[in-house]
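Peer 1: Need a 3D model of the sequence below.
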Amino acid sequence: MAFITGSTLLDAIVLSVAAREGTYGYKITQDVRSVMEVSESTLYPVLRRLQKDGCLTTYDQAFAGRNRRYYKITPAGSQRLDETLAEWEEYKQKIDRVFYGGNET
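Peer 2: Below is the predicted model of the structure:
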């Protein structure tokens, strides 16, 4: 079963992958695909938007005779990721209460 995910969650997943280390687009795609179905044609606009928003920065590095574009999270991207993770945790707790029962807060 696949759950529909919005752009906020996709952004957070991409930022989380980029926060681990500077990495290139194809690797980000593979890491994101390990948790959700996404095509490269979907992911590259997300990378460009996050870069435009100041959440990611890029640099090129030679690899096998060609340049590979790497993405690295910025302080603004780390802040956005932290905020989204806090909101995610709150949302997840609400869903867990519905799924598994528990006290209302």
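
Peer 1: from here on, contacts and neighbour counts on C-alpha atoms
Peer 2: Will do.

Peer 1: Can you list the residue ranges for helices in this structure?
Peer 2: Counting by DSSP state H, the chain has these helices, from start to end: 7-20, 25-33, 40-52, 75-100.

Peer 1: Taking their axis directions, the shortest one and helix 40-52 sit at what angle?
Peer 2: Helix 25-33 and helix 40-52 meet at an angle of 110 degrees, taking axes from the mean of the first three to the mean of the last three CA atoms, to 10 degrees as the criterion.

Peer 1: Next, the structure of the following sequence, for comparison with the previous one:
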Amino acid sequence: MNPDLLRGNLELILLTILEDAPLYGFAIIQEARDRTNGYFEFKEGSLYPALHRLEQDGLLSAQAGETGRNGKPRKYYALTDAGRQALDAKRAEFARFTGAVGRLGKA
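Peer 2: Below you'll find the predicted structure:
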């Protein structure tokens, strides 16, 4: 996969994964992998900065949850109301974009 495609759509992907339920970092990685049959393989080095950026932008909230294997509480990320609105807007924008790309094909 072209990493530029992932970078350009990372927010949409993360907001979509978190749409139904709060998840912690590793669970987000697993969910992305499972839902896409391994197409999306997030690295922690790109995932956590994106999650923190979305939290700073008010699109995600974070809460400490159950303790992980390392003895530290896991940080669960959930969509805020603003995050749900952003997800709707990003989905609409992506649909317009992919529709326009599709119309570029041979007639």
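
Peer 1: just so I know, which of the helices of structure 1 lies nearest residue 65 of structure 1?
Peer 2: helix 25-33 (16.9 Å; CA to CA).

Peer 1: what's the closest one packed up against?
Peer 2: helix 7-20, helix 40-52, strand 66-73 (3 or more CA pairs under 8 Å, 6 or more residues apart in numbering; DSSP states H and E).

Peer 1: Try it again at 7 Å.
Peer 2: Secondary-structure packing of helix 25-33 of structure 1 (3 or more CA pairs under 7 Å, 6 or more residues apart in numbering; DSSP states H and E): helix 7-20.

Peer 1: mean shift of the helix it packs on relative to structure 2?
Peer 2: Once the two are superposed, helix 7-20 of structure 1 sits an average of 1.2 Å from its aligned residues in structure 2 (mean CA distance after the TM-score superposition for structure 1).

Peer 1: Centre of the chain to that helix, how far?
Peer 2: Offset of helix 7-20 of structure 1 from its chain centre (CA atoms, centre = their mean, to the nearest Å): 1 Å.

Peer 1: Pull the number of nearby residues for the residue lying closest to residue 17 of structure 1 once chain neighbours are set aside.
Peer 2: Leaving aside its sequence neighbours, residue 17 of structure 1 sits nearest to residue 28 (CA to CA, 6 or more residues apart in numbering; 6.6 Å). Residue crowding around residue 28 of structure 1 was assessed by other CA atoms under 10 Å; the count is 24.
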